[in-house]
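Participant: Please find the sequence and the predicted model below.
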Amino acid sequence: MRRFPAVFDLVPDQVAQVVQLAGLAPSPRNSQPWRFRVLPHVIELHAAPSQLLPTGDPGDHDLRLACGAALLNLRLALAHAGVLPVVTLLPRLSSPTVLAEIRSGGHQRPDAEQIALYEAIPERRTQRRPLQPTAVAASIQHALRVAARAEGAWLHLVRPAEHDELAGLLRRLQADAEPAPLLAVLCTPGSGAKSELEAGQAWQRVWLTATARGLAATPLPLAEGQDIRDALSRLLGDTPHPQAWLLIGYGEPAPATPRRDPGELLIDAVPNSGHR
């Protein structure tokens, strides 16, 4: 097994655990399009676009959404290890494949919410079966909205009056999509690569919040449907930029998907290919 370098006063086994948990994030077709470079004082999150299928992600929207989710996992894992992570998205002087740099801002003790989200990381699954019609309590819906806001995003939970029109858009995106107790649209104030990375972190925080409260979720990223995103923006008031759907409810336990060994996620040198 590959030996991990030490960083942020963490021993190699702790660093391996952090990278392993980051690698449990959701990604299109389980492509896991992320890599990590561990240097003495920084961890770099790199895009690995070669891991994605050649079609289906115009502009790398879903890649950045997935890498943002991996970044949220990384932050939670570092916090659990006592490190206060300080993140720079799309650092200007770095390689084009670098999506984020993570440094230590000192030591911290994780709070109860961070611990709950950390513990939900290995429990999170993509639900591929229909969700049960059981209603989701208002208190949980509020917690999901709060989770999105914590990452600078907005979670729109579809109201009954909007359901028919939004459900029609959903069927355009995925013809066999099943109804769910909660149809949620994750939005960000802006658009572009940085907003997509921020959306990925919010997407994962909402999903982990749902998991921690016994809910299941089916993701429907919006990369392939710019016309649908435009229609959503008009329906939601033009201001927000829709980034992803989540169908949320109660479901049967789902199996875990295979994951790469953490050592396979490490890189020693910066890739030559451009990306951003």
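Facilitator: Sure, I can see it. Numbers count the residues shown, from 1 in each chain.
Participant: all contacts plus neighbour counts: C-alpha atoms, from now on.
Facilitator: Noted.
Participant: What is the helix or strand hosting residue 20 packed up against?
Facilitator: Element membership for residue 20 (DSSP states H and E) is helix 12-22. Contact here means 3 or more Cα pairs under 8 Å, 6 or more residues apart in numbering; DSSP states H and E; on that basis helix 12-22 packs against helix 61-80.
Participant: contacting residues around the residue nearest the centre of the chain?
Facilitator: The centroid of the chain falls nearest to residue 69 when counting by Cα atoms, centre = their mean (2.3 Å). Contacts for residue 69 (Cα atoms under 8 Å, 6 or more residues apart in numbering) come out as 25, 26, 197, 200, 201, 202, 203, 204, 205.
Participant: Return the distance of stretch 205-219 from the chain's centre.
Facilitator: Here the centre of stretch 205-219 is set off from its chain's centre by 11 Å, with Cα atoms, centre = their mean, to the nearest Å.
Participant: What residues sit buried inside that stretch?
Facilitator: 205-212, 215-219 (16 or more other Cα atoms under 10 Å).
Participant: Looking at those, which one is closest to residue 248?
Facilitator: The closest of the buried residues of stretch 205-219 to residue 248 turns out to be residue 217 (Cα to Cα; 4.5 Å).
Participant: Okay, and which of the buried residues of stretch 205-219 map to strands?
Facilitator: 216, 217, 218, 219 (DSSP state E).
Participant: coming back round to it: among the contacts of residue 69, who's most crowded?
Facilitator: residue 203 (35 neighbours; other Cα atoms under 10 Å).
Participant: putting a second one here so we can go through both:
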Amino acid sequence: MNTPIRAVGSLAAERVREVLLAATAAPSLHNSQPWRFRCTPDAIELHADRSRAVPVADPDDRELLLACGAALLNLRLAIQMAGVQADVRMPPGRSQPDLLAVVRPAGRRPATPTCVGLAGAIHQRRTNRRPFQPTPVPLPVRNQLRQAAEAERAWLAIPEQPQLAKLRSLLERAHQVQFADPAFAAEWRYWTGRDLDARDGVPARSCGPAREPQDEWVLRNFGGGSAKARVSGKDFEPEPLICVLGSFQDSLSAQLHAGMAMQRVLLTATTAGLSASFLSQAIEVPAARKELRALIGGGLWPQAVLRIGYGSPVPTTPRRPLEEVVEGEPAHTHRG
């Protein structure tokens, strides 16, 4: 695919390229980048790319939709940074089940200070799998993270003791269930420990140190066998800030909104100087997800579990070029 980027609505071609680059900077399960974008004269369409699904870890495409929701939030913010209104519609998926959203950039709207801050964090955000400092996250910052989730119609639950002890046990059991499955282990090896020239997946340079059996928090080894050994005295922080991002429903639309909320939380954390990584086994194993829902009160559907704290700088993970994820409108399209 070698589709040139053209103007869309009130966005010039170069600005369209910028907003699409922002969209593709979103996080995704194993950096699978399960999205496609279609540019028409007046809109940017977001489609799920199910050819890039991770079917063993994510058989229901839950995390695929979270990733697409995160990309959608980035797209919205980048358009608003251009001083343009981003009109987002989420059409029902009966005729085009992979069409998740249509974003029409039209009209003028000055970017708010909040938008400026969040958009500025899009290319600074990293998934940080390395140890964090033991410094606790202050209460005002925790409140900002909660407010970020609420702004996108979701909720951020922050478990307290003794919930954390139960959550640690839940994560350990889910971890064991997954790696006892040869299909999961094979899928894991496929996506992780990638070479430096890879365009997707998790490169070895982005993995954290190998975990030890006695780790309180189960941080999975993304190094594909190449992770550095743990160094005595430089273990992972004993009490990270653990947050459960939950939605009020569990429909496909709610999962997409949860992805936008997750990304807004991650960007808010980035603006506060925080790092984050995912404890996804609690979401990927159905029994663990059910137990987690009960743990946070039963009124929310857990969609993501985040580990947040003060981390050291980490390198970027690769992204596919826009030419591989963007297509233009067909030359002859009949509109009934």
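Facilitator: Great, that's in hand. None of the values given here were measured: they were computed from a predicted structure.
Participant: Once they're superposed, tell me the TM-score.
Facilitator: The TM-score (TM-score structural alignment, normalised by the length of the first structure) is 0.92; 270 aligned residues with a Cα RMSD of 1.8 Å.
Participant: circling back to that earlier point, closest one of the buried residues of stretch 205-219 of the first structure to residue 145 of the first structure?
Facilitator: Nearest member of those to residue 145 of the first structure, counting by Cα to Cα, is residue 206, at 7.7 Å.
Participant: circling back to that earlier point, distance to residue 232 of the first structure added to the buried residues of stretch 205-219 of the first structure, as a markdown table?
Facilitator: Formatted as a markdown table, these follow (distance: Cα to Cα, whole Å):
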| residue | distance to residue 232 of the first structure |
| --- | --- |
| 205 | 22 |
| 206 | 20 |
| 207 | 21 |
| 208 | 24 |
| 209 | 24 |
| 210 | 23 |
| 211 | 26 |
| 212 | 28 |
| 215 | 25 |
| 216 | 24 |
| 217 | 20 |
| 218 | 19 |
| 219 | 16 |
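Participant: Can you list the residue ranges for strands in the stretch 51-200 of the first structure?
Facilitator: 83-89, 98-107, 154-157, 182-188 (DSSP state E, counting those that start in this stretch).
Participant: packing partners for the longest one?
Facilitator: With contacts defined as 3+ Cα pairs under 8 Å, 6+ apart, the secondary structure elements packing on strand 98-107 of the first structure are strand 42-47, strand 83-89.
Participant: Just send these back as a markdown table, with distance to residue 19 of the first structure and mean neighbour count too.
Facilitator: Putting these into a markdown table (distance: least, Cα to Cα, whole Å; neighbours: other Cα atoms under 10 Å) gives the following:
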| stretch | distance to residue 19 of the first structure | mean neighbour count |
| --- | --- | --- |
| strand 42-47 | 10 | 23 |
| strand 83-89 | 14 | 18 |
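Participant: all helices of the second structure, in order?
Facilitator: Secondary structure of the second structure (DSSP state H): helices located at 13-23, 62-81, 113-120, 139-151, 163-179, 182-191, 252-271, 281-284, 286-295, 322-325.
Participant: Surely residue 219 of the first structure is in contact with residue 207?
Facilitator: No: using Cα atoms under 8 Å, residue 219 of the first structure is not in contact with residue 207, being 9.1 Å away.
Participant: Read off where stretch 258-276 of the second structure ends up in the first structure.
Facilitator: Alignment of stretch 258-276 of the second structure against the first structure: residues 199-217, by TM-score structural alignment.
Participant: I'd like the distance from that stretch to the chain centre, please.
Facilitator: With Cα atoms, centre = their mean, you get 9 Å for stretch 199-217 of the first structure.
Participant: With stretch 90-106 of the second structure instead?
Facilitator: Relative to where its chain is centred, stretch 90-106 of the second structure has its mean C-alpha point 20 Å off (Cα atoms, centre = their mean).
Participant: In that stretch, which residues are buried?
Facilitator: Result for stretch 90-106 of the second structure [16+ other Cα under 10 Å]: buried residues 99, 100, 101, 102, 103, 104, 105, 106.
Participant: Over to stretch 122-136 of the first structure?
Facilitator: 123, 124, 125, 126, 127, 128, 130, 131.
Participant: and the third one, what does it touch?
Facilitator: Residues counted as contacts of residue 125 of the first structure (Cα under 8 Å, 6+ apart) are 216, 217, 254, 255, 256.
Participant: Hmm, the second one is touching residue 252, no?
Facilitator: No: between residue 217 of the first structure and residue 252 there is no contact, the gap being 10.8 Å when judged by Cα under 8 Å.
Participant: Let me have the buried residues of stretch 90-106 of the second structure in JSON lines, adding distance to residue 290 of the second structure as columns.
Facilitator: Formatted as JSON lines, these follow (distance: Cα to Cα, whole Å):
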{"residue": "99", "distance to residue 290 of the second structure": "29"}
{"residue": "100", "distance to residue 290 of the second structure": "26"}
{"residue": "101", "distance to residue 290 of the second structure": "29"}
{"residue": "102", "distance to residue 290 of the second structure": "32"}
{"residue": "103", "distance to residue 290 of the second structure": "34"}
{"residue": "104", "distance to residue 290 of the second structure": "38"}
{"residue": "105", "distance to residue 290 of the second structure": "39"}
{"residue": "106", "distance to residue 290 of the second structure": "42"}
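Participant: for those residues, which one is nearest residue 238 of the second structure?
Facilitator: Nearest to residue 238 of the second structure among these, with distances taken as Cα to Cα, is residue 100, at 39.3 Å.
Participant: how much space between the closest one and residue 87 of the second structure?
Facilitator: 14 Å (Cα to Cα, to the nearest Å).
Participant: ditto for residue 291 of the second structure
Facilitator: 38 Å.
Participant: contacting residues around stretch 32-49 of the first structure?
Facilitator: Counting by Cα under 8 Å, 6+ apart, 5-8, 19, 23, 25-27, 50-52, 63-64, 66-67, 70-71, 97-104, 265-269, 275 sit against stretch 32-49 of the first structure.
Participant: What separation do you get for the residue nearest to residue 114 of the first structure when sequence neighbours are not counted and residue 85 of the first structure?
Facilitator: Leaving out its chain neighbours, the residue that sits closest to residue 114 of the first structure by Cα to Cα, 6 or more residues apart in numbering is residue 76, at 6.5 Å. As judged by Cα to Cα, residue 76 of the first structure and residue 85 of the first structure stand 9 Å apart.
Participant: likewise residue 217 of the first structure?
Facilitator: Distance from residue 217 of the first structure to residue 85 of the first structure, by Cα to Cα: 27 Å.
Participant: what lines up against residue 292 of the second structure once you look at the first structure?
Facilitator: Per TM-score structural alignment, residue 292 of the second structure is aligned with residue 232.
Participant: residues near that match, how many?
Facilitator: 21.
Participant: Do I have it right that it meets residue 242?
Facilitator: Yes: at 6.8 Å, residue 232 of the first structure and residue 242 qualify as touching, with contact defined as Cα under 8 Å.
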